[in-house]
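Student: quick one, structure for this:
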Amino acid sequence: MGRARRSLLIPSLICAISLLLTFHNASSFYLPGVAPEDFQKGDLLSVKVNKLTSTKTQLPYSFYSVPFCRPENIIDSRENLGEVLRGDRIENSPFTFKMREPEMCHVVCRLVLDDKTAKEFKEKIEDEYRVNMILDNLPLVVPVRRLEQDAPPAYQQGVYIGVKGQYAGSKDEKHFIHNHLTFTVKYHKDLQTDSARIVGFEVMPFSVKHEYDGKWADNTRLTTCDPHAKRTVSNSNSPQEVEANQEIIFTYDVEFQESDVKWASRWDAYLLMADDQIHWFSIVNSLMIVLFLSGMVAMIMLRTLYRDISKYNELETQEEAQEETGWKLVHSDVFRPPSNSDLLCVYVGTGVQFFGMMLVTMMFAVLGFLSPSNRGGLMTAMLLLWVFMGLFAGYSASRLYKMFKGTEWKRIALRTAFLFPATVFVIFFVLNALIWGQKSSGAVPFGTMFALVFLWFGISVPLVFVGSYVGFRKPTIEDPVKTNKIPRQIPEQAWYMNPIFSVLIGGILPFGAVFIELFFILTSIWLNQFYYLFGFLFIVFVILIVTCAEITIVLCYFQLCSEDYLWWWRSYLTSGSSALYLFLYATFYFFTKLDITKPVSGILYFGYMLIASYAFFVLTGTIGFYACFWFTRLIYSSVKID
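Tutor: Below is the predicted model:
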C-alpha cells in the first residue's frame, strides 16, 4: 500500500504543476461577481482619481492634497479594508469623456500659483509623485517602449505630476508640470449591438505653457491648442514652469481606439512581466536545490537509516546493546520536553495559523478569485483568513502543550492569541503614527484601526480559545519511547555541529529556493508594479515547504547521530533562520534598487520588512519543526527498545 502511494505521488505532482501553469498561462478570466459594462456611443464616462504615489518616499497622498483642478463636489468612493490599508483614496474628478466621441484641447481649469501652491507642486515633482486615475475599474498607465523593436510596450502605473530639468540652454534646473494629458481609451466593439466595452486606458503627458489672446474667460480659445484649427500640443511647445505668480491652464485630449482585445483579457497587457524566462530560471534553480536535498534525505532514509535500524534490531547480547552508538543511544532523552516549551508551543501554533493563511490565499489566487481588478482583495483575504485560522493555531499549540505534560491550556491559548499579533500591531502602530505625522493618506484611519482590533479580539482570540479547548480534550500524543528522569550528558560536539553554525547553515537553502521570486515581489510592493504570477509563486511556495522540511531532517539526523538530543528548538530555528537572510536581502535591495532618501520612508521600509521577516520566520520554522517531529517519531518507533 505504501509503495502504491509513493508511485502515485510523482504523477500527481506533475498533474498539479501542469494545472497551475495552465491557470497561469490562461489569458482570459472573469472575476466572479464582476460583470462587464456596455457603453453606447455618447455615454458619459467618469474618470476617478486615486492616491498620489512615489517610489522615493513610499508615502501616498490623496489627489486633492495638491491644488489640482477640482469638481464642484468631491465624492469619496467606498473602499474595502485592503484598499484603506494600501492607502487608496478614490474620488471623482473633473475629467469626463463621452464614449467614442474624441475631444481636443478640453480646458479643465486655470490656476494662478502663489508661494504655497508653487512649493507644494515643486515638492511633489522633486519626489517623483505620480497621479493615479481609474476608468471603468482600469488603472491609468503610460506606455513605455522596450529596447526590442517587436516587443509590446511596458506599462508604467500613473503619470508623473511633472519633471525637473533644464530648458533652452539654462544651467539651472527648473520644475515643469504636466498640465496637458492626451488620453487614449481603447474599446472592444460588439458588432451586433453597436455597444462597446473599455479594454484600455492610456495617457501621454505634456508640459505646455498655454497662451491665449486678450483676457481670460471661460470660453477663451487657446492659441497653443485649438480644436477649431486642429492644432494640438507637441514636444515643440514651451514647457510650463512651476513658480509663484505663474498661470497654469490644465487641458486634455481624448481619443478612442477600437481594439481586438476582449473584455475578459483586458488585464493581460497590464500584467505582462519583463521576462517569464527569469521565473522559469527561478523554478529550475529551486528544483535543483530540492533534488540535491532529496538525494541526501533518500540516502539517509534508504541506506544509512535502514542499516542503523537493522543493526539495532539484530543485537543479540546485552554486551552488544551496551555498545550502542549513534542516534539510538539517546532514545531515553530525545522526547524530553525542551526548555521554554510553552514559547515553542505558541510559535508552532502561530506558524500553523500563518501556513493555513498563505496556503488558502495562494490557492484562491491561482484559481483567479483574487483578480487585480478587485483592488485590496488580496490584503482583505489574507487578513480574514488569518483571523479564522486562529482555530487551527489554538488546536496545534494546545496539542503540543499537552504532549509536554502542560495543564493550563487557557494560558497557552492566551499567549498564542496575543504574542505574534501584539508584536506586529505595536510595530504597525508606530509606523502608522509616523505616516500620520507626514499627513499621508497611507495612515490608517481610526475607524479602520478599530475594525482591525475588533477582528483580533472579537473573532481571532475566541477562535484560538475554541481551538485550544478542542485540542486539549484530545488524547495526549504518546511518545514512541520512554524518557528517563535524569538527562544524560551530551558529549562535546564537533565545531560544525555547533548550534549557531548549524542553524545559520540550515537557513541558506530555503532562502536560496525563493530569493529570485522574492525580487519580483519586492519590486511589486516598493516600485509600484503589477504582480500576478501566482502560478509561479505557488510552485515556489511548495518548493519552499519541501526544502525547509528536508534540510531540517538532514541536520536533525546529524545532530542525533552526534548524541545531541536537544533538537526541539534547533529544528524550529534551522529553517526559521532563513528569515534572517530575507531581512539581509531586503537591506541589500534597499541600498541597490531603491532611491529612498527621507528618514521616515527608510523607517517605514525596514519596519514593514521586519514584520515580513518575522512572519517568514514563524512560517518556515513551523514547517521545519513538524518535519523533524515526524522524522524523530518515525525512526524511534522503528527500533526495538528494551
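Student: when you work out contacts or count neighbours from here on, use the C-alpha atoms and nothing else.
Tutor: Noted.
Student: quick one: residues contacting Pro94.
Tutor: Val47, Cys69, Arg70, Pro71, Val108 (C-alpha atoms under 8 Å, 6 or more residues apart in numbering).
Student: and what of Phe201?
Tutor: Residues near Phe201 by C-alpha under 8 Å, 6+ apart: Leu135, Leu138, Pro139, Leu140, Val141, Phe183, Thr184, Val185, Lys186.
Student: how does it look with 10 Å?
Tutor: Contacts for Phe201 were tallied using C-alpha atoms under 10 Å, 6 or more residues apart in numbering; they are 133-142, 183-187, 256.
Student: ok, now Val540?
Tutor: Counting by C-alpha under 10 Å, 6+ apart, Val540 touches 279, 282-283, 286-287, 513-518, 534, 546.
Student: let's see this one next, to set against the first:
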Amino acid sequence: MRLKYSSSTILQLLLLQLLLYSNLLSYVVADEHNHKYQDHDEVVAWMNTVGSIYNRQETYPYFKLPFCRGTSQVEHRHETLGEALQGMDLVNSGISIRYLQPIEHQVICKTTLNPQDIETFKQAISQQYWFTMFIDDLPINAPIGISNLDQDGTDVTYPLHLHKAFTVEYNDDRIISVSLDQQEPMNLNELSTPELSFTYSVTWKPTSILFQDRFDRLLETKFFEHKVHWLSICSSFMMVLFLTGMVSIILLRTVKRDFSRYDREEEGLDDFERDLGDEGYGWKQVHGDVFRQPPHLMLMSAFIGSGSQLVVMGLVMIMYIIKSQSYSERASIMSASIALYTLTAVVSGYSSTKFYATYGGKDWVRNVILTAIIIPVAAGCVGGYINTLAIYYSSSRAVPFMALFSVIVLWFLVVFPLTILGAIIARRWGGYNGSVAGEFPCRINPIPRPIPEKLWYQEPLAIAALGGILPFGSIFIEMYFIFTSFWTYKIYYVYGFMLLIFVILLVVSSCVAIVSTYFLLNSEDHRWHWVSFMSCASTSLYIYLYATYYYFTKTKMTGAFQTSFYFGYTGLLCLGMFCMLGFVGHSAGHWFVKKIYQNVKID
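Tutor: Predicted coordinates for the structure are as follows:
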C-alpha cells in the first residue's frame, strides 16, 4: 500500500520543520552577552564544576563542596541544549566584579566548617580536585589545593586557598584575558578556628591584543603543532599516493589485461553466457551473481543510510568549525552537531531507501524506521546507562529531564519526519524504476554459482579484518591528539589538520574497498557487498582497541563512572565510524563493480 501525501500536508510539515530549525539554530548562535562593557558594568563570574584532574568527565557542582557563596541576584545562567548535555552547571559565584574597577582584598563570604566539611575538603584536595569557572565566556581552571608532605616528610598537608587574585586584561570595551592566582593557603590540619573568610582581588591591565585573537593564549601550539603532527600528515598523504597508485594499476592494467585475455580466449564467439560456462576464470566468472541481493539487506541499508548522513555531517561540521572557530565558544560544537544531525536526517533516509529499493527491498517502512533509530537507540542505551550512574553519583553530568525531553521531541518532530522525507524523495524521484534488473549491467542468475575453495587470506573474514589496518594507520597519530584533547584539559583547535585527515581517511577507505573487492571477485567469490563494507568498517574495531590501550597507558582514570563514560562514549564513536566508513567502502566497491562489469554487458 502506498502512502498518499497532499501538497498542503507536505507544505505544513516543511513549515513546521523550518520553525523548529530556527529555534534549534538559536541554540547555536545565541549568547547572553555581546562581550562589550561600559565602566562599572557587572562582569559575572560563573562557577561551573569540580572534579579530579584525572577524571575530567566525573564532575560535580562547584557548591557541592562546602564553599560559601557571595550574594547575587542571578542564580543560574540559562543553559543551551549543548551545555545541558555536557553537564555544565553554571552558578553565579557571588564575586562582585565591575568593569575597570580594581578591587583590593575584598571578602566574598564567610563560612564555618564543621568536621564533616573539613574532611570533605581534605578528600577533594587529596584526589587533586580542580574547579572550572567562566568570566566573559573565558574558561579558568585551578586546583582546590595541592596536598604534600611537610618538611620532616611525615604528615600530609591539605592547603585550602582562601584568596583568589584575578588579573583581567582588556582592550577598549572588551575583556581579552582573565588569569587567576590562588593565594593564602590554609592547612586544614592546623585550623585555629572553624570560621574561614574567602576573599578576592581584581587587577585590570590594558593590552593591545584584539578581541578576535583573545582565545589564542589558551591554545597549546607546542603540543598540537609539533613536528610529529606534521609528520603524520605527510605519512598519511604518502599512504594515499600508494593506495591510489595501486587502484590505478588494478583499473588500468590488471583489469585491462583481464579483458584482453578474455577477448583472446573467446575470440569469434558471440554468446557471453555460453563462453563463460566452464572455461572462464577470475572475476568475470561471477558476472551473474555480483549484483545479487546481499544478505541482511535491511540492516545494511540502515548502516549505509546512517553512514552517508555522518559523512555529510562530518565534512560540513569540520568546515563550520574552521570558519566560525566555534571551539572558542562554550558547548557550541555540541549544539551545532545536534542541529546538523537533525538537518542531515534527510540524507540517511534517501541513501538507505535508494539502496534498499535498488536490491529489491519491499518493506520500505520498516527500513526507514530502522534507519532512523539505529544510531539514536544506541546513543540512548549508552547515554541512559551513564546518566543513571551520574544520578547515582550526584554528578553534574546527569542530564536534566527537560534536556532529555527536548532531544526526544527533536527526534520525533524533526529527525524522523526528515528521514521519511528522504525516503519519499528516493522512491519517487531517486531514479529507481522498480526493476532490479534494469539497475545493473549484468543479468542475475536464478541459482547462485558455487563458491570455490580458496586460501585463508582470500576469505571474506580475513579480507575484512586486514582491510581496516590501512585506514586506521592513516589516522593513528591524529587519534592521539584528539584523545588527548578530549580526555584532558587541552583545547583541540587544529581543525584544518582534522579536515585533511578526514579527507585522507575517506580516500584511503575507498581505495581499500576497491582492492578488497577486486581480490574477492578474482577468487570467484561474489559476496562483495559485506566485504567492501566491512573492510573499511573494521577500522572502528582498531580504533576501539587503540582506545583501550590509551586508557591503560596514557591516562590515570579511575572509578566506575569515569570508566563507563570512557568506554561507553568511545563505543558510540566507533559505531559512528563503523557506519561512516562502511558506507564509503561499499559506495567505492559498488562503483568499481559496476565500472568493470558494464564493459562486458550483453544487450
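Student: care to give me the TM-score?
Tutor: Superposed pair, TM-score by TM-score structural alignment, normalised by the length of structure 2: 0.88. Supporting alignment: 559 aligned residues with a C-alpha RMSD of 2.2 Å.
Student: ok, of the contacts of Pro94 of structure 1, which come out buried?
Tutor: Val47, Cys69, Val108 (16 or more other C-alpha atoms under 10 Å).
Student: three-state assignment of Thr184 of structure 1?
Tutor: strand (DSSP: H, G, I helix; E, B strand; the rest coil).
Student: apart from its neighbours in sequence, what residue is nearest the aligned residue in structure 2 for it?
Tutor: When structure 2 is aligned by TM-score structural alignment, Thr184 of structure 1 is paired with Thr167. In space, Thr167 of structure 2 comes closest to Thr203 once its chain neighbours are excluded; the distance is 4.8 Å by C-alpha to C-alpha, 6 or more residues apart in numbering.
Student: which one in structure 1 is aligned with the one you found?
Tutor: Under the alignment by TM-score structural alignment, Thr203 of structure 2 pairs with Glu255 in structure 1.
Student: likewise for Val407 of structure 2?
Tutor: Matched to structure 1 by TM-score structural alignment, Val407 of structure 2 sits across from Leu452.
Student: name the residues of the host helix or strand of that match that are buried.
Tutor: Secondary structure from DSSP states H and E places Leu452 of structure 1 in helix 446-454. Of all the residues in helix 446-454 of structure 1, those buried under the rule 16+ other C-alpha under 10 Å are Leu452.
Student: next SSE downstream of that helix?
Tutor: Using DSSP H and E, the first helix or strand after helix 446-454 of structure 1 is helix 461-473.
Student: Ser352 of structure 2 -> structure 1?
Tutor: Using TM-score structural alignment, the equivalent of Ser352 of structure 2 in structure 1 is Ala397.
Student: does its match touch Val470 like I think?
Tutor: No. The pair Ala397 of structure 1 and Val470 fails to qualify as a contact (C-alpha atoms under 10 Å) at a distance of 11.0 Å.
Student: compare the two (neighbour count), which wins?
Tutor: Neighbour totals were compared for Ala397 of structure 1 and Val470, and Ala397 leads with 31 against 17 (other C-alpha atoms under 10 Å).
Student: gap between that one and Phe418 of structure 1?
Tutor: 13 Å (C-alpha to C-alpha, to the nearest Å).
Student: list residues touching both of those two?
Tutor: By C-alpha under 10 Å, 6+ apart, Ala397 of structure 1 and Phe418 have these common neighbours: Val346, Thr350, Val464.
Student: can you map out the helices along the stretch 501-603 of structure 2?
Tutor: Applying DSSP state H, counting those that start in this stretch to the stretch 501-603 of structure 2 gives helices spanning 528-537, 539-554, 560-597.
Student: so which bit of structure 1 is the last one matched to?
Tutor: Alignment of helix 560-597 of structure 2 against structure 1: residues 599-636, by TM-score structural alignment.
Student: give me the common contacts of Ala397 and Val470 of structure 1.
Tutor: Joint contacts of Ala397 of structure 1 and Val470 (C-alpha under 10 Å, 6+ apart) are Val464.
Student: after whichever strand or helix holds Gly394 of structure 1, next one along is what?
Tutor: Taking DSSP H and E as the criterion, Gly394 of structure 1 maps to helix 390-403. Downstream of helix 390-403 of structure 1, the next assigned helix or strand under DSSP H and E is helix 409-437.
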